[in-house]
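**Q** here's a sequence, model it:
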Amino acid sequence: MNLPKIGFTLGDPGGVGPEIVFDAIVKNLSNNQFISVVYGPKSLLDNVLWSPLVSLMRINLCKDLTYAQEGCINFVDCGEYKGEIVRNACAKNGQISFECILKAVSDAKATLLEAIVTGPICKESFLLAGLDFTGHTTLLKGLTESENVSMGFYTERLKTVLATVHIPLSEVPKAITQTCLDNAFENCLNFSSNLNIKDPVIAVAALNPHASEKGMFGHEERTIIKPTIVKWNNNGHRIFGPIPADTLYHRAYKGEFDFVISLYHDQGLIPIKLLNFHDAVNVTLGLPFIRTSPDHGTAFDISYQGKANSGSLQAALKLALKLSNVVCHTS
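**A** From the prediction side, this is the model:
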């Protein structure tokens, strides 16, 4: 059986990324479901091999993926990390994490990987390195020249797709357009198909309190959101809304809806992290390959202390495998 190759980027070297990546691989490799390929600077290896679990694993240093083997951690050296590890935002952390992503994306675009699971990066480190990206989503969109990319978040009982990404809250109302919603609906339906959810029931969160109470608190529900929903429903889909956000996520969690379209970052992420902080998964929708990641950041304050929880990254790995199997089966 040909096992899928799953690429892992370590994220910001000063954060918890290196720890949780190796921990997640070691705890799941014995299932014999995948071949692991880790992208990072070789000089960081000594800083993660102190873990009793990781120290027992064989590390296979490989120049390219033709040398990748089963039953071990295959490691692709990406750049050189000089000096002591800096456990906060800095330029060298940003540059190294960027180089890891570049190499992994290159291999994924060449179909050498079935999926990429990314460790958390630090946006400030990127900026200090002169890299003007607001996160993985915009970076991956640019590297793959993808037109329609959305942030999605997955748990067993609550799944959401964001209509906008990392933008100031003050800019959200003008960003909510019919085109913006069209993109989110399209990516949500494709995500549903990849999860084998047939004929999904989708709910759209309102932007304003109480869905604006017939225009008392805003016009977006009446002039933008509702007409877009009607257009898609006329094509045979089941999309409901706009529904006041203060009740919608409870209803979705109870099983009334398969997916929620959230209009901005915190609207969708607060319920996800409240209910599933340690096992929610971020998935980038609209790329030519599968990309998942944990739903948390670098956590510099607990890195390299044995305190990091790899639960969310393990969930990201399991979702990547699930999507890989579906995509491979249906292709």
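
**Q** every contact and neighbour count from this point should use C-alpha atoms.
**A** Fine.

**Q** residue boundaries of the helices in the chain?
**A** 17-29, 45-48, 52-55, 91-109, 123-128, 136-144, 172-175, 178-194, 220, 226-233, 245-253, 265-276, 311-330 (DSSP state H).

**Q** packing partners for the first one?
**A** Helices and strands in packing contact with helix 17-29 are listed as strand 35-40, helix 45-48, helix 52-55, helix 311-330; criterion 3 or more Cα pairs under 8 Å, 6 or more residues apart in numbering; DSSP states H and E.

**Q** so who does residue 311 touch?
**A** Taking Cα atoms under 8 Å, 6 or more residues apart in numbering, we find residue 311 in contact with 24, 278, 279.

**Q** could you also give me the structure for this next sequence, so I can compare it with the first?
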Amino acid sequence: MSKIVAITMGDPAGIGPEIIVKALQSDVLKNVHSVVIGSAELLNKQLDMGLFSNVSFNVIDKVSEANFSPNIINVIDTKLEDLNSLQPGKIQPQAGDLAYRCVKKATELALQGEVNAIATAPLNKEALHSAGHMFPGHTELLAKLTDSKDVAMVLYTDSLKVIHVTTHVSLRKFLDTLNCERIEKVIKIADDFLKKIGIKHPKIAVAGVNPHAGEHGLFGDEEIKIVAPAIEKMRQHGIDAIGPCAPDTVFLQAHQGKFDMVVAMYHDQGHIPLKLLGFYDGVNIAAGLPFIRTSADHGTAFDIAWQGVAKADSMIESIRLAELLS
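**A** Sure, this is the predicted structure:
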């Protein structure tokens, strides 16, 4: 039986609708079975841009009604409160609410076994919050919806894979709350994830916190007191974890093949090198969920929303990986 990927629209005022339609017309995805969760009316408006041809929408109520013939996009309609008042590139509560409802529906389908994986288009955190859904992002929302306690964000390209100890918190809070237990959990999540995708003996580099990984305490002692003990404990559990590694070189070393994944301590430490190397085709994966969830590794791009110029490379890759890894 073919695997099915649920694709969530993300924030409808962003580029999500456009890159979904573009992605599903790519030859790369011609054999991938998918169902879009989103506003059918808004998706249909993408055809008005004149960029798409030979495609039609099959609006369905349940996955079993999907038609996986070529040039058919299956949509489980999730209606907007007022499509006519929706403005491209603007933070709006109804847009944040739709993004939330799409993820919630896709999660239900995945937990029920009706779809095998989820690929999410970008949502806007301010819009999400304005609708009363107080989550920092997709990873935290999905963790809540699935009651998953140990979840971490993975950024994925063919040549560099990064997992994060913390993501959407301030640097001050990160430093004040950094602890061995969380680092240990993320190293374990990294090892499990890499084995799940076929790497039998993962080699995991763990970045330090401070310049040159603290230089033996000269530039900070977090490596000595927190990071190194966590690494040693996981090595005792049979995980090949190396570090603390100097953050300014470890990502290049991983890119060159020395490591299978890097454990980054905080958001920008991991995001900057990954996005430099894979801004258009990098994929965000939530590791530790009961199913595979991938996402385009960029934001809602409000500045170019509904203009027909957005690149769909990362969305294509996220859908492809969702199907491949599930």
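
**Q** once they're superposed, tell me the TM-score.
**A** Overlay of the two chains. TM-score (TM-score structural alignment, normalised by the length of structure 2): 0.95; 322 aligned residues with a Cα RMSD of 1.4 Å.

**Q** out of the helices and strands packed on helix 17-29 of structure 1, which one sits most buried?
**A** Each of the helices and strands packed on helix 17-29 of structure 1 was scored by mean neighbour count; the highest is strand 35-40, a mean of 26, by mean count of other Cα atoms under 10 Å.

**Q** tell me the residues of structure 2 aligned with that one.
**A** Matched against structure 2 by TM-score structural alignment, strand 35-40 of structure 1 falls on residues 33-38.

**Q** so which bits of stretch 60-79 of structure 2 are buried?
**A** Neighbour-count burial for stretch 60-79 of structure 2, counted by 16 or more other Cα atoms under 10 Å, picks out 60, 63, 66-68, 72-79.

**Q** stretch 168-176 of structure 1 too?
**A** Using 16+ other Cα under 10 Å as the test for burial, stretch 168-176 of structure 1 gives 172, 175, 176.

**Q** is it correct that the first one is in contact with residue 166?
**A** This points to residue 172 of structure 1. No: in this structure residue 172 of structure 1 lies outside contact range of residue 166 using Cα atoms under 8 Å: 9.8 Å.

**Q** ok, now which ones touch residue 88 of structure 1?
**A** For residue 88 of structure 1, the contact set (Cα under 8 Å, 6+ apart) comprises 14, 15, 300.

**Q** now with 7 Å?
**A** 14, 300 (Cα atoms under 7 Å, 6 or more residues apart in numbering).

**Q** counterpart of residue 178 of structure 2 in structure 1?
**A** Alignment note (TM-score structural alignment): residue 178 of structure 2 maps to residue 176 of structure 1.

**Q** how about the helices of structure 1, which one is nearest residue 39 of structure 1?
**A** Residue 39 of structure 1 sits nearest to helix 91-109 of all the helices of structure 1, at 5.4 Å, using Cα to Cα.

**Q** stretch 246-263 of structure 2 aligns to what range in structure 1?
**A** Aligning stretch 246-263 of structure 2 against structure 1 (TM-score structural alignment) gives residues 244-261.

**Q** quick one: terminal-to-terminal distance for the matching stretch?
**A** End-to-end span of stretch 244-261 of structure 1 (Cα to Cα, to the nearest Å): 12 Å.

**Q** also stretch 103-118 of structure 1?
**A** So stretch 103-118 of structure 1: terminal residues 12 Å apart, Cα to Cα.

**Q** equivalent range in structure 2 for that stretch?
**A** Stretch 103-118 of structure 1 maps onto residues 105-120 of structure 2, going by TM-score structural alignment.

**Q** and the matching stretch, how far from the chain's centre?
**A** Relative to its parent chain, stretch 105-120 of structure 2 has a centroid offset of 15 Å by Cα atoms, centre = their mean, to the nearest Å.

**Q** show residues contacting it.
**A** 3-10, 37, 63, 291-296, 318-319, 322-323, 326.

**Q** then stretch 237-244 of structure 1?
**A** With contacts defined as Cα under 7 Å, 6+ apart, stretch 237-244 of structure 1 is touched by 200-206, 209-211, 221, 225-226, 229, 233.

**Q** stretch 219-235 of structure 1 too?
**A** With Cα under 7 Å, 6+ apart as the test, stretch 219-235 of structure 1 has contacts from 177, 178, 206, 211, 212, 239, 241, 242.
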